[in-house]
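1. coordinates for the following, if possible.
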Amino acid sequence: MNRRRRVYEGKAKILYEGPEPGTLVQHFKDDATAFNNKKHDRIEGKGVLNNRISEYIFERLNEIGVPTHFMKRLNMREQLIREVEIIPLEVVIRNVAAGSLSKRLGLEEGTTLPRSIVEFYYKADELDDPMVSEEHITAFGWASPPELDDIMSLALRINDFLTGLFLGVGIRLVDFKIEFGRLWEGDQMRIVLADEISPDCCRLWDIDTQDKLDKDRFRRDMGGLVEAYQEVARRLGLHTENPTPGRSGPVLVQSK
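-> A predicted model of the protein is given here:
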């Protein structure tokens, strides 16, 4: 993979040209960002953990028939993915009041919502990713009404699956952000889940203690981000903590 062509670089990942047409290599960086990159740091080991956790979740979603761009993990930091046309929307699914929702509506953090809520944000860093409605999305052609129906259906299905997955290991899925893309196969197009699902884009709270096991630890200067991500991986059966002093980063085990 020497001298491979860089296709795109975001805040937490780099996309490289893949080994076959229609594929990309997704590289997970150790960069930690918040508030639309206004806060930035590098936290060693974060990218390795996000790669492993996202791989596990995407594999489980593939198994239940949710279409995704994920093909396989290549190494500790990289995945092979299908090349898709990213829809310029961040889709946020909320189960519990937290973050910007609490601030906007004056809700106490931790309040269970009457039902899961799906929100859309236009992907534009220079505009701080503004919240948009379905009317905006269809009027400006970011997605068609049938595509939005597919996105909504998949988002709620993913939410149902993840809620149960995390509940089974003592974690409350508060909210999470996902992205979708158009996968072209000849003249046929379908909407698929893209990007990643990791503690970087989920709010995950311990059910008993309410401890935060996600990027809020970085946003709120709480510390212990890698340790929190390690705990999520451990509960999912992916990670064995290395007790040896002086070693940096996590120790990972292969999927069963």
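2. make it CA atoms for all contacts and neighbour counts henceforth
-> Will do.
3. which stretches of this protein form strands?
-> 6-9, 13-17, 23-28, 31-34, 39-42, 70-73, 78-82, 85-86, 89-96, 112-122, 131-132, 171-185, 188-194, 202-206 (DSSP state E).
4. is it possible to export those strands to a markdown table including mean neighbour count and distance to residue 224?
-> Shown next, in a markdown table, are the strands of the chain (neighbours: other C-alpha atoms under 10 Å; distance: least, C-alpha to C-alpha, whole Å):
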| stretch | mean neighbour count | distance to residue 224 |
| --- | --- | --- |
| strand 6-9 | 12 | 26 |
| strand 13-17 | 20 | 21 |
| strand 23-28 | 24 | 19 |
| strand 31-34 | 18 | 13 |
| strand 39-42 | 13 | 13 |
| strand 70-73 | 19 | 26 |
| strand 78-82 | 22 | 24 |
| strand 85-86 | 16 | 32 |
| strand 89-96 | 22 | 23 |
| strand 112-122 | 15 | 26 |
| strand 131-132 | 14 | 30 |
| strand 171-185 | 21 | 17 |
| strand 188-194 | 18 | 28 |
| strand 202-206 | 22 | 14 |
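5. make TSV from those strands and add distance to residue 52 to it.
-> Below are the strands of the chain laid out as TSV (distance: least, C-alpha to C-alpha, whole Å):
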stretch	distance to residue 52
strand 6-9	20
strand 13-17	14
strand 23-28	10
strand 31-34	16
strand 39-42	18
strand 70-73	8
strand 78-82	9
strand 85-86	22
strand 89-96	22
strand 112-122	26
strand 131-132	30
strand 171-185	17
strand 188-194	15
strand 202-206	15
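6. could you point out which of these sits nearest residue 149?
-> Minimum separation from residue 149 across those (C-alpha to C-alpha) falls at strand 188-194, 10.2 Å.
7. relative to strand 78-82, how tilted is the closest one?
-> Relative orientation of strand 188-194 versus strand 78-82 (axes from the mean of the first three to the mean of the last three C-alpha atoms, to 10 degrees): 160 degrees.
8. residue contacts, residue 190?
-> 182, 183, 184 (C-alpha atoms under 8 Å, 6 or more residues apart in numbering).
9. would you turn those into TSV with distance to residue 175?
-> Supplementary listing: the contacts of residue 190 in TSV, determined by distance: C-alpha to C-alpha, whole Å:
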residue	distance to residue 175
182	24
183	26
184	29
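10. of all these, which comes closest to residue 63?
-> Nearest to residue 63 among the contacts of residue 190: residue 183, at 18.2 Å, using C-alpha to C-alpha.
11. the closest one touches residue 192, doesn't it?
-> Yes. Counting by C-alpha atoms under 8 Å, residue 183 touches residue 192, with 6.6 Å between them.
12. who touches both of the two?
-> Joint contacts of residue 183 and residue 192 (C-alpha under 8 Å, 6+ apart) are residue 69.
13. this one next, for a side-by-side:
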Amino acid sequence: MEKRQELYAGKAKSVYLTDDPDRLVLTFRDDTSAFDGKKKEALERKGMVNNRFNAFIMEKLQAAGIPTHFETLLSDTECVVKKLEMIPVECVVRNIAAGSLVKRLGVEEGQALTPPTFELFLKNDEKGDPMINESLAETFGWATPEQLAEMKALTFKVNAVLKQLFADGGMLLVDYKLEFGLFHGAIVLGDEFSPDGCRLWDAETREKLDKDRFRQGLGGVIEAYEEVGRRIGVKFS
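-> Below is the predicted model of the structure:
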């Protein structure tokens, strides 16, 4: 397979076309950003860590029957993925109150959420990824009711798999976001799953082991990502 021109460059990843119209190369860069790009920094090893972390998680999800766009690792920072027609709606599950939920509702950080909450956000950086609902998604043509129902079902299936995986490593899966797309008409999990897009706490100490370390200036960002990986069995070399 031949890697060709860049198709898209996001905040931390770049996407390249290939000689296969159904396949792309996803490159994880060392770039890190927060607060809609207002805080930026390059963190050594981040691209490698997130690429291998994502591959491990995607393979676990595939083994559990969840369709993903991931196909194979290509290098330390690259992987081959299916080319999806992305749906511009992010699915967010929260198992524990943290982040924007705490700010919006004034609830206490760390409160267990039973049952877990499910939220939808429009993927639009310029508008700050506003919260939406199923009605808005349908009305504006961002997703059909059938697609939304499948996305929700898959998002909770991911929750069941990953909550247990991280619990086995002594961690709490606080919350996470997922993005989906269409591959030959079928709903498939896209983008990535790494500590960049979820919150993970140590189950005993509640130490933050995710991107909040970067957002809050706690330091040791990549070291925390690697610690999470080691606890669940990711091999970084």
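14. after superposition, what is the TM-score?
-> Laid over one another, the chains give 0.97 as their TM-score (TM-score structural alignment, normalised by the length of structure 2), with 237 aligned residues with a C-alpha RMSD of 1.2 Å.
15. from residue 17 of structure 2, how far out is residue 65 of structure 2?
-> Going from residue 65 of structure 2 to residue 17 of structure 2 by C-alpha to C-alpha, to the nearest Å gives 27 Å.
16. how many other residues sit next to residue 141 of structure 1?
-> Number of residues near residue 141 of structure 1 (other C-alpha atoms under 10 Å) recorded here: 10.
17. that should have said residue 225 of structure 1, apologies.
-> Residue 225 of structure 1: 24 surrounding residues under other C-alpha under 10 Å.
18. quick one: contacts for the corresponding residue of structure 2 for it?
-> Mapped onto structure 2 by TM-score structural alignment, residue 225 of structure 1 lines up with residue 221. Taking C-alpha under 8 Å, 6+ apart, we find residue 221 of structure 2 in contact with 209, 210, 211, 213, 214.
19. I figured residue 18 of structure 1 was touching residue 7, is that so?
-> No. Using C-alpha under 8 Å, residue 18 of structure 1 is not in contact with residue 7; the gap is 9.7 Å.
20. quickly note the distance from the most centrally placed residue in structure 1 to residue 178 of structure 1.
-> The centre of structure 1 sits closest to residue 197, judged by C-alpha atoms, centre = their mean, with a distance of 2.7 Å. Distance, residue 197 of structure 1 to residue 178 of structure 1, by C-alpha to C-alpha: 7 Å.
21. same thing with residue 39 of structure 1?
-> Relative to residue 178 of structure 1, residue 39 of structure 1 is positioned 21 Å away (C-alpha to C-alpha).
22. swap in residue 201 of structure 1?
-> Residue 201 of structure 1 sits 7 Å away from residue 178 of structure 1, going by C-alpha to C-alpha.
23. need the contact list for the residue lying closest to residue 9 of structure 1 once chain neighbours are set aside.
-> Spatial nearest neighbour of residue 9 of structure 1, chain neighbours left out: residue 15 (6.2 Å); criterion: C-alpha to C-alpha, 6 or more residues apart in numbering. With contacts defined as C-alpha under 8 Å, 6+ apart, residue 15 of structure 1 is in contact with 6, 7, 8, 9, 24, 25, 26, 27.
24. what's the answer for residue 97 of structure 1, then?
-> Residue 97 of structure 1 makes contacts with 107, 108, 109, 110, 111, 112, 113, 174, as judged by C-alpha under 8 Å, 6+ apart.
25. compare the residues you listed with structure 2 and list the overlap.
-> Here is what carries over to structure 2 from the contacts of residue 97 of structure 1, by both residues aligned by TM-score structural alignment, their matches' C-alpha atoms under 8 Å: 107, 108, 109, 110, 111, 112, 113, 174.
26. thought residue 82 of structure 1 was touching residue 22?
-> Yes. Using C-alpha under 8 Å, residue 82 of structure 1 is in contact with residue 22, at 5.9 Å.
27. how about the nearest residue to the equivalent of residue 215 of structure 1 over in structure 2, chain neighbours excluded?
-> Superposed on structure 2 with TM-score structural alignment, residue 215 of structure 1 falls opposite residue 211. Distance criterion C-alpha to C-alpha, 6+ apart; nearest residue to residue 211 of structure 2, sequence neighbours excluded, is residue 196 at 5.1 Å.
28. that neighbour -> structure 1?
-> Residue correspondence to structure 1 (TM-score structural alignment): residue 196 of structure 2 is matched to residue 200.
29. contacting residues around that match?
-> For residue 200 of structure 1, the contact set (C-alpha under 8 Å, 6+ apart) comprises 50, 214, 215.
30. ok, the second one - how many residues close by?
-> Residues contacting residue 214 of structure 1 under the criterion other C-alpha under 10 Å number 23.
31. now swap in the last one and tell me
-> Using other C-alpha under 10 Å as the criterion, residue 215 of structure 1 is surrounded by 26 other residues.
32. let me see the contact set for it.
-> Contact analysis of residue 215 of structure 1 by C-alpha under 8 Å, 6+ apart lists 199, 200, 201, 202, 203, 225.
33. ok, those in structure 2, which still hold?
-> Retained in structure 2: 199, 200, 201, 202, 203, 225, out of these (criterion both residues aligned by TM-score structural alignment, their matches' C-alpha under 8 Å).
34. where's the nearest residue to the residue nearest to the centre of structure 1 once chain neighbours are set aside relative to residue 48 of structure 1, distance?
-> Nearest non-adjacent residue to residue 197 of structure 1, counting by C-alpha to C-alpha, 6+ apart: residue 54, 5.0 Å away. Distance of residue 54 of structure 1 to residue 48 of structure 1, computed by C-alpha to C-alpha: 10 Å.
35. how about residue 237 of structure 1?
-> Using C-alpha to C-alpha, residue 237 of structure 1 is found at 15 Å from residue 48 of structure 1.
36. OK, contacts around the residue nearest to residue 23 of structure 2 when sequence neighbours are not counted?
-> Closest residue to residue 23 of structure 2 apart from its sequence neighbours, by C-alpha to C-alpha, 6+ apart: residue 82 at 4.7 Å. Going by C-alpha under 8 Å, 6+ apart, residue 82 of structure 2 touches 22, 23, 24, 69, 70, 71, 183.
37. other residues contacting stretch 49-69 of structure 2?
-> Contacts of stretch 49-69 of structure 2 (C-alpha under 8 Å, 6+ apart): 27-28, 70, 72-73, 76-79, 81-84, 154, 157-158, 161, 187-195, 222, 225-226, 229, 234-236.
38. okay, helices next: where are they in the stretch 101-250 of structure 1?
-> Remark: helices assigned in the stretch 101-250 of structure 1 by DSSP state H, counting those that start in this stretch are 134-139, 145-167, 216-219, 225-235.
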